[in-house]
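>>> the sequence isn't on hand, but the structure is:
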């Protein structure tokens, strides 16, 4: 919601112990989101068949239908019988100050999901990305994936501040891929108590997104890739850009492309989302996407990715 005034004009310093305020907002936007759904949506747009695993609420029917139309398998979504889907409600004033509330809702039931059942239903999972969710669910899914021999992509993101050191170490240790942004990288080191070298020794590859500066990928064998971002002609909304990068990266990985191409496709899809309002309000034009990849990384990169975009939409 957008409040056409300033919060500071309504807050009285001598009355902060008894706050009772009401802000009349003149705009309300309701958009679907959630990191797992955002990543799955991006994978579906690139022609893959991602499996969404998480807990949603009694209000999920319409959202679920939309995701299925985008190519997402939602049969492993647990639908709560009493709680609403998790949601983030935010009010912004004229100075871009924000007052926000996050409602966990059905997310609290995510730890009741058995990943083994999903693995059996789809006749085997290629990789499990464990993103921000109920902490118990995150550790449970990570342990299940390791037990089943499925590669894990650890992506704790917003939940790093809430995870205990023990939980954080259990998510990272043995991960095939580790995703963080620059701020989360520092927080991850603080939470685990490990150095950068100790983290790298425990994961296959550590991918750090750096906004307009692109992406840094490192591995324990000394491999280092600095991939610049795809320049944005239009910046509309940064929300969901990181999720789009992950979708592009994982799509390229699933096609057997090297890490450099995965980073490049991730950056290109992130720029598409940066130019649209909302996290799932975009279509994928293979021609436009390849043109941006060609401009940023050259014709060879575009050509190697082009063969896999036949199902993009």
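Structure's in. What do you need? Since the model is a prediction, treat every value here as computed from it, not as a measurement. Residues are numbered from 1 along each chain as shown.
>>> okay, CA-based contacts and neighbour counts for the rest of this
OK.
>>> which strands and helices sit next to the helix or strand residue 166 falls within?
For residue 166, the host element (DSSP states H and E) is helix 165-172. Packing partners of helix 165-172 (3 or more CA pairs under 8 Å, 6 or more residues apart in numbering; DSSP states H and E): helix 135-148, helix 182-192.
>>> just the helices from the stretch 101-250 of the chain, written as ranges.
115-121, 135-148, 165-172, 182-192, 196-200, 241-254 (DSSP state H, counting those that start in this stretch).
>>> most tightly surrounded among those helices?
Per-stretch averages of neighbours, counted by mean count of other CA atoms under 10 Å, single out helix 241-254 among the helices of the stretch 101-250 of the chain, with a mean of 25.
>>> quick check: angle from the next helix-or-strand element following it to helix 241-254?
Going down the chain from helix 241-254, the next helix or strand is helix 259-274, by DSSP H and E. Interaxial angle of helix 259-274 relative to helix 241-254 (axes from the mean of the first three to the mean of the last three CA atoms, to 10 degrees): 140 degrees.
>>> for comparison:
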């Protein structure tokens, strides 16, 4: 299955604050807020939503096509992604801007305050998907993940005009997009990914009810943190999948990206939606246990043992034939 993942490619600067943001916030003074937090640690990691998703898919044996815009400082990062199974031949390299930056501080409650510098990502609006499809002999699915908003709308419109199925994954960009843009982004999507809050925000901004959104997309996937994920396909009863419990909690950055990577890998393997969500939840657990979005390592036996513990031996047997790419 030829899956193109469009969206942000960035470097993550991850810091930890050994306290609670909530203890320093005065509700009556939020309009005059002026705060700084003393970080205890700094990790500089590879990131970006599209790159994280593609990395996860590559680790599970697929060969996703990464589509986005970067700066000339991307050389080492490109090498890393290629080495982990990602096709990087359709990435636009800016001549004037740096690769995007994500700067995030996480407190002891796992609450986060972050800033994102778009940089070269703003040039993604110039990317056409037609040449990507021609190079690969067609595309089976295009994932439209957080990116330059104009690029997201362009990719969605091009998918419709070319008859390419697409997955809408607006995520953080829902906060910046107006209702009309969101309607354009998700209408006709084969898959719609959101978390619970984003689902409510999409409904509020579009003016569409949950039932109306369900009529406009084929499958709606809503992640609910520790309450798992709900997958609702048109004409079918919703399926709820619980989370796979983590051994420890290190950093939540990139957990949603990992879920999407696992879900999409399951689609690439031809699995039903429930098993896709299980694979996504398992991969998300690996990410929350590590600092950095691409620092986890997968071992076949350990993955299957944890998968069986979370979802049963039968579910692990379904996934087992697709994990031959993993080290023992």
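It's in. None of the values given here were measured: they were computed from a predicted structure.
>>> rewinding a little: redo the helices of the stretch 101-250 of structure 1 as a markdown table? Include distance to residue 45 of structure 1.
Formatted as a markdown table, those follow (distance: least, CA to CA, whole Å):
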| stretch | distance to residue 45 of structure 1 |
| --- | --- |
| helix 115-121 | 22 |
| helix 135-148 | 25 |
| helix 165-172 | 28 |
| helix 182-192 | 27 |
| helix 196-200 | 31 |
| helix 241-254 | 9 |
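>>> which of these sits closest to residue 36 of structure 1?
helix 241-254 (8.1 Å; CA to CA).
>>> and residue 177 of structure 1, what pairs with it in structure 2?
The alignment partner of residue 177 of structure 1 in structure 2, by TM-score structural alignment, is residue 191.
>>> can you check residue 46 of structure 1 too?
Residue 46 of structure 1 maps onto residue 60 in structure 2, by TM-score structural alignment.
>>> what is the end-to-end distance of stretch 171-185 of structure 2?
12 Å (CA to CA, to the nearest Å).
>>> quick one: residues in contact with it.
Contact with stretch 171-185 of structure 2 is made by 145-147, 149, 152-153, 156-157, 168, 170, 193-195, 198, 201-202, 205-207, as judged by CA atoms under 8 Å, 6 or more residues apart in numbering.
>>> one more time with 7 Å
Under the criterion CA atoms under 7 Å, 6 or more residues apart in numbering, residues 146, 153, 156, 168, 194, 198, 202, 205-206 lie in contact with stretch 171-185 of structure 2.
>>> quick check, nearest of those residues to residue 23 of structure 2?
Scanning the contacts of stretch 171-185 of structure 2 for proximity to residue 23 of structure 2, where the rule is CA to CA, the winner is residue 198, at 25.7 Å.
>>> burial check on residue 98 of structure 1, number of neighbours?
By other CA atoms under 10 Å, 14 other residues sit near residue 98 of structure 1.
>>> residues in contact with it?
90-92.
>>> need the residues you listed in JSON lines with neighbour count, distance to residue 226 of structure 1 and secondary structure, can you?
Output for the contacts of residue 98 of structure 1, formatted as JSON lines (neighbours: other CA atoms under 10 Å; distance: CA to CA, whole Å; DSSP: H, G, I helix; E, B strand; the rest coil):
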{"residue": "90", "neighbour count": "13", "distance to residue 226 of structure 1": "35", "secondary structure": "strand"}
{"residue": "91", "neighbour count": "18", "distance to residue 226 of structure 1": "37", "secondary structure": "strand"}
{"residue": "92", "neighbour count": "18", "distance to residue 226 of structure 1": "35", "secondary structure": "strand"}
